[in-house]
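**Student:** Test case, fold it:
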Amino acid sequence: MDTCFDFQRCERGFKIYVYPPQKGEAPSESYQKILAAIEDSRFYTTDPNQACLFVLSIDTLDRDQLSAQYVHNVRARIQSLPLWYEGRNHLIFNLYSGTWPDYTEELGFDIGQAMLAKASTDMDNFRPHFDVSIPLFSKDHPQKGGEKGYLNLNNVPPLRKYLLVFKGKRYLTGIGSETRNALYHIHNGDDIILLTTCKHGKDWEKHKDARCDRDNEEYTK
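**Tutor:** Purely as a prediction, here's the structure:
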């Protein structure tokens, strides 16, 4: 790790610097929540000289070129940062990458020596003890607060009706289709609920299977 991370920057403590937004930048609501969480924490510093870790103000969460949230010219914007240093001591956040139907892990720019905090990373690309695996969260996920958990002491199972709930698209072809089709088998309609819709992509009807109509109906309900 010491070949791509400068530990001397962290000798005075673990501080995180968030780049000020560039002119015309408007991060997504989800990325604003991440930045706000960092800026509200005791690790935040406004002085880059005190920083151990650097976080971009450029929104890199959605790297699907078909998405309205896709930010263009990220490569040029990053290279213009005076403290980039080929990505050393930088942490880049990403939830989505690639474009349907392949969804490759291509971000559209070179992360260099930066660490990657990413959802659904392929095991072949994940670098243990360097990259960070994060959950895929929706834009409606609260930044903080919310109801208290139901787990009291070590009561197992917890006192809640549902153990697992998933609602989302069931890819009929391409990457992810095998995994989500397998999840169907643990749906029991009681405490494990999996609701999926086949309506994904322009030609989803060409790939319809015997479950699609029923699944779409349950998903809508």
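**Student:** hey, let's count contacts and neighbours off CA atoms from now on
**Tutor:** Will do.
**Student:** residues contacting the spatially closest residue to residue 130 that is not a sequence neighbour?
**Tutor:** Distance criterion Cα to Cα, 6 or more residues apart in numbering; nearest residue to residue 130, sequence neighbours excluded, is residue 115 at 6.2 Å. For residue 115, the contact set (Cα atoms under 8 Å, 6 or more residues apart in numbering) comprises 87, 89-92, 130-132.
**Student:** Tell me which entries of those residues lie within helices.
**Tutor:** Using DSSP state H, no member of those sits in helices.
**Student:** Weed out the non-buried ones from those.
**Tutor:** The neighbour count (16 or more other Cα atoms under 10 Å) marks 87, 89-92, 131-132 as buried among those.
**Student:** please give me the structure for this one as well, since I'd like to look at both together:
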Amino acid sequence: METCFDFSRCQKSFKVYVYPQEDGSVPSPSYLKLLNVLLESRYYTADPREACIFVLSIDTLDRDRLSNDYVRNMQSKLQRLPHWNDGLNHVIFNLYSGTWPNYTENDLDFDYGKAILAKASMSDSHVRAGFDISIPLFHKIHPAKGGEPGTTSASNFPLEKTYLLAFKGKRYVHGIGSDTRNSLYHLHNRRDIIMVTTCRHGKSWKDMKDERCDEDNREYDKYDYETLLQNSTFCLVPEVED
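**Tutor:** Okay, here's the model as predicted:
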């Protein structure tokens, strides 16, 4: 651990330094929300000399090259950071990595060096035990603080909700994960099981769409994501890798 983390920076206190925003650089709402939580916390320090941990202001949550939130030229941006030092004592946050059609798990499209990776959907084969951090995949509109209180109590199980099972998300016409999500329409009965998918993702989806895409897209648009999940007893999490 002493070769990839400087413990001397953390002996006096645990402080987190967040790099200032670059001119003209606007992070995604999700990353901005994450940064604001850190900036408002008791661990934040504006002095990098006091910091145990460093957090980028550059948005690294979505490293899918087809995404609108994908930040280009990350390697050169990292090299310009005054305290980068090959990622020592830095934490990189990531929710999505890789790109269609392979979606390679650890493909962030930049070298994060000795930085700690705080990542969603990490497998045992890629996580560096005792060093990296596995975090949940959170939705863009997930509240940063609090939220509505839950309604579940010990006396109302099984839950009486509109739908028994639901899923709303992307499907992949071909490539990795296609077999799983392309089969979900068989379960969709429009009553208590709602399985709706869309082919609309990426810039060339129309060129590769199959005979079900138009029908699937129409059915997909009938359901609001939040309303659907809030009114479902169970929510399916289908794999995206075969």
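**Student:** rewinding a little: tell me the one of the contacts of residue 115 of the first structure nearest residue 74 of the first structure?
**Tutor:** The shortest approach to residue 74 of the first structure among those belongs to residue 92, at 11.9 Å (Cα to Cα).
**Student:** which stretch of helix or strand covers the closest residue to that closest one other than its chain neighbours?
**Tutor:** Using Cα to Cα, 6+ apart and skipping residues adjacent in sequence, the residue nearest residue 92 of the first structure is residue 116, 4.9 Å away. Assigned by DSSP states H and E, residue 116 of the first structure belongs to strand 115-118.
**Student:** before we move on, what about residue 214 of the second structure?
**Tutor:** Going by DSSP H and E, residue 214 of the second structure is in helix 213-220.
**Student:** packing partners for that helix?
**Tutor:** Other helices and strands packing on helix 213-220 of the second structure, by 3 or more Cα pairs under 8 Å, 6 or more residues apart in numbering; DSSP states H and E, are strand 193-198.
**Student:** what's the following helix or strand after the strand it packs on?
**Tutor:** Defined by DSSP H and E, the subsequent element after strand 193-198 of the second structure is helix 205-208.
**Student:** returning to what we had before: mean deviation of the strand holding residue 116 of the first structure from the second structure?
**Tutor:** Strand 115-118 of the first structure, aligned to the second structure and superposed, deviates on average by 1.4 Å (mean Cα distance after the TM-score superposition for the first structure).
**Student:** What distance do you get for the residue minimising distance to the centre of the first structure to residue 117 of the first structure?
**Tutor:** When the first structure is reduced to its mean C-alpha position, the closest residue under Cα atoms, centre = their mean turns out to be residue 95, at 2.5 Å. According to Cα to Cα, to the nearest Å, residue 95 of the first structure and residue 117 of the first structure sit 8 Å apart.
**Student:** which residue sits farthest out from the middle of the second structure?
**Tutor:** Outermost in the second structure, Cα atoms, centre = their mean: residue 155 at 34.2 Å.
**Student:** OK, contacts around that one?
**Tutor:** No residues are in contact with residue 155 of the second structure under the rule Cα under 8 Å, 6+ apart.
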